[in-house]
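1. coords please:
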Amino acid sequence: MLNLFAFGSQAGSSPLARVVMVVAPQKLADNEYRETRAALEKSGAAVTVAGATLEICTGYGDIKVKPDILIDQVSTEEFEALIIIGGEGVIPYLWEHMGLRQLIKNAFTQNRVVAAICTAPVALARAGVLKGKTATVFADPEYIAELKAGGALYRDMPVAVDGNLVTGNGPEASQAFGAKVVGALLTRRWK
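-> The predicted model follows:
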């Protein structure tokens, strides 16, 4: 297993948390990735990027992200938060990714912070972790229907927090989403 603790931490210091950010190979939402990662790193979190492939992932603009690890290699024992970044690429690459689905279930049952933004909350719904939970998603009727079919209590709001679950509705919510994820990590740390 890969030691995620080493990523992003400075020698001799301990990060706020070890975080895995999952990205799609294409059509990654640039701002969602940048703003969320910036909030995490500013808070002192060690960030590891996981992907369906180790090839460079591209977004809508100039962003290029090289995953550190494959989704199927991530172990829940090695992180405190699982964050899935949105964009249209999530739909073909991550909604039905069985390794990600199992990772989401494991993270949720082990009380990790589980977060998703834009189109990515549908992956949480399909993994079965949104039953009876307040959640949001990009305001598209198909995505909203997916959340409701997964048992979520859909709310039309920028960011929804329900326990260790954090969901955001899209690029405009990126800063608030990142802040709420950091808040959930701080809450988890001091419990």
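
2. From here on, just use CA atoms for contacts and neighbour counts.
-> OK.

3. Would you mind pulling the contact partners of the longest helix anywhere in the chain?
-> If you go by DSSP state H, the chain has its longest helix at helix 174-189. The contact list for helix 174-189 (Cα atoms under 8 Å, 6 or more residues apart in numbering) reads 16-17, 31-32, 35-40, 43, 80-81, 113, 115, 117, 158-159, 161, 164, 166-168.

4. And it, how far out from the chain middle?
-> Taking Cα atoms, centre = their mean, to the nearest Å, one finds the center of helix 174-189 at 11 Å from the center of the full chain.

5. What ranges does this protein have for its strands?
-> Per DSSP state E, the chain has strands spanning 18-23, 46-51, 57-58, 64-65, 69-70, 81-84, 113-117, 134-135, 153-154, 159-162, 165-168. These are given in chain order.

6. picking that back up, now the contacts of helix 174-189: which count as buried?
-> 16-17, 31-32, 35-40, 43, 80-81, 113, 115, 117, 158-159, 161, 164, 166-168 (16 or more other Cα atoms under 10 Å).

7. in this structure, which spans are helices?
-> Counting by DSSP H, the helices of the chain are 30-43, 90-93, 98-109, 121-127, 141-149, 174-189.

8. Tabulate those (JSON lines), appending distance to Ile69.
-> Below are those laid out as JSON lines (distance: least, Cα to Cα, whole Å):
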{"stretch": "helix 30-43", "distance to Ile69": "16"}
{"stretch": "helix 90-93", "distance to Ile69": "16"}
{"stretch": "helix 98-109", "distance to Ile69": "13"}
{"stretch": "helix 121-127", "distance to Ile69": "19"}
{"stretch": "helix 141-149", "distance to Ile69": "28"}
{"stretch": "helix 174-189", "distance to Ile69": "21"}
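
9. and among those helices, the most buried is which?
-> helix 121-127 (a mean of 26; mean count of other Cα atoms under 10 Å).

10. what's next to that helix, contact-wise?
-> Contacting residues not belonging to helix 121-127 are listed as 94-96, 101-102, 104-105, 115-116, 130-131, 135-137, 143, 146-147, 149-152, 167-168 [Cα under 8 Å, 6+ apart].

11. Next: stretch 146-153.
-> 121-122, 125-126, 128-135, 137, 154.

12. One more, please, to line up against the first structure:
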Amino acid sequence: MRIAFLVAPEGVEQVELTDPWQAAKDGGHEPVLVSTKQGEIQAFNHLDKADTFPVDEVVGEAAPGSFGALVLPGGVANPDFLRMDDKAVAFVRDFFEQGRPVAAICHAPWTLVEADVVRGRTLTSWPSLRTDIRNAGGTWVDEQVQVCDHGANKLVTSRKPDDLKAFCETFLDVFAEEAA
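-> So this is what the prediction gives:
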């Protein structure tokens, strides 16, 4: 399955990109790095610059229907940049409209809030997003990983890098179920 990993040109938390990316590859999937600009993205280790990664597809040209699922890595700046880009927000919303599974970790649910896909769903995130999620009509829980099966698709969310092992295992299981 082709899995879109949507990130901004800078600000993604590196481990929240690389661990799920490797898990997807190890699971036999094809991860594809999608961003709002061509070239490379700059990852971070919290506030310090880390590695760069080449962009495979640009969000305005990428067809959501060509992917089986979407992963939204976190980082504080990454989802904040994405939620200010209309094409990125539309890209995310399209996965929900098409009933495709989505996984988001840490601060990534900010993009989900902007896409207006949180209402009626239960999810987790970095704790500082709790009020934003509630204000958007969602229910926030403090769990290592949360799977919400509300609506046509499943949403997998997780809180932080310490939860990556459970996040990766869960989204791979959910994506496999959805593909079957």
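
13. contacting residues around the equivalent of Ala24 of structure 1 over in structure 2?
-> The pairwise alignment with structure 2 assigns Ala24 of structure 1 to Ala8, based on TM-score structural alignment. For Ala8 of structure 2, the contact set (Cα under 8 Å, 6+ apart) comprises 35-37, 41, 78-79, 81-82.

14. do that again at 10 Å, thanks
-> Counting by Cα atoms under 10 Å, 6 or more residues apart in numbering, Ala8 of structure 2 makes contact with 34-37, 40-43, 59, 73, 77-83, 85, 88.

15. Selection in PyMOL covering whichever of those are buried, please.
-> A single PyMOL command selects the buried members of the contacts of Ala8 of structure 2 (16+ other Cα under 10 Å):
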select buried, resi 34+35+36+40+41+42+43+59+73+77+78+79+80+81+82+83+85+88
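
16. With adjacent residues omitted, what lies nearest to Phe79 of structure 1?
-> Arg18 (4.7 Å; Cα to Cα, 6 or more residues apart in numbering).

17. how near is that neighbour to Asp30 of structure 1?
-> Distance of Arg18 of structure 1 to Asp30 of structure 1, computed by Cα to Cα, to the nearest Å: 22 Å.

18. thinking again about what came up before, now for the helices of structure 1, which one comes closest to Val65 of structure 1?
-> Minimum separation from Val65 of structure 1 across those (Cα to Cα) falls at helix 30-43, 9.3 Å.

19. Mind reading off the mean deviation between that closest one and structure 2?
-> Averaged over the aligned pairs, helix 30-43 of structure 1 sits 0.8 Å from structure 2 after superposition, using mean Cα distance after the TM-score superposition for structure 1.

20. And that helix, what does it pack against?
-> In terms of contacts (3 or more Cα pairs under 10 Å, 6 or more residues apart in numbering; DSSP states H and E), helix 30-43 of structure 1 is packed against strand 18-23, strand 46-51, strand 64-65, strand 81-84, strand 113-117, helix 174-189.

21. ok, now with 8 Å
-> Helix 30-43 of structure 1 sits against strand 46-51, helix 174-189, with contacts defined as 3 or more Cα pairs under 8 Å, 6 or more residues apart in numbering; DSSP states H and E.

22. Take the ones you listed and write them to JSON lines, including distance to Thr76 of structure 1.
-> Output for the helices and strands packed on helix 30-43 of structure 1, formatted as JSON lines (distance: least, Cα to Cα, whole Å):
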{"stretch": "strand 46-51", "distance to Thr76 of structure 1": "13"}
{"stretch": "helix 174-189", "distance to Thr76 of structure 1": "15"}
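
23. quick one: which of those is nearest Lys64 of structure 1?
-> strand 46-51 (12.0 Å).

24. Quick one: map Val137 of structure 1 onto structure 2.
-> Match for Val137 of structure 1 (TM-score structural alignment): Ser125.

25. Its match is in contact with His107, isn't it?
-> Yes - contact criterion Cα atoms under 8 Å: Ser125 of structure 2 and His107 qualify, at 6.2 Å.

26. middle-most residue in structure 2, spatially?
-> Leu72 (1.3 Å; Cα atoms, centre = their mean).

27. That one and Val118 of structure 2, how far apart?
-> 14 Å.

28. Same check on Ile3 of structure 2?
-> For Ile3 of structure 2, the distance to Val118 of structure 2 - Cα to Cα - is 21 Å.

29. now Glu97 of structure 2
-> On the measure of Cα to Cα, Glu97 of structure 2 and Val118 of structure 2 end up 13 Å apart.

30. Which residue in structure 2 aligns with Lys64 of structure 1?
-> Using TM-score structural alignment, Lys64 of structure 1 pairs with Thr52 in structure 2.

31. What range does stretch 106-126 of structure 1 cover in structure 2?
-> The counterpart of stretch 106-126 of structure 1 in structure 2, counting by TM-score structural alignment, spans residues 94-114.

32. And that stretch, end to end?
-> 13 Å.

33. circling back to that earlier point, wait, what's in contact with the residue nearest to Phe79 of structure 1?
-> So Arg18 of structure 1 contacts 4-5, 45-48, 78-81 (Cα under 8 Å, 6+ apart).
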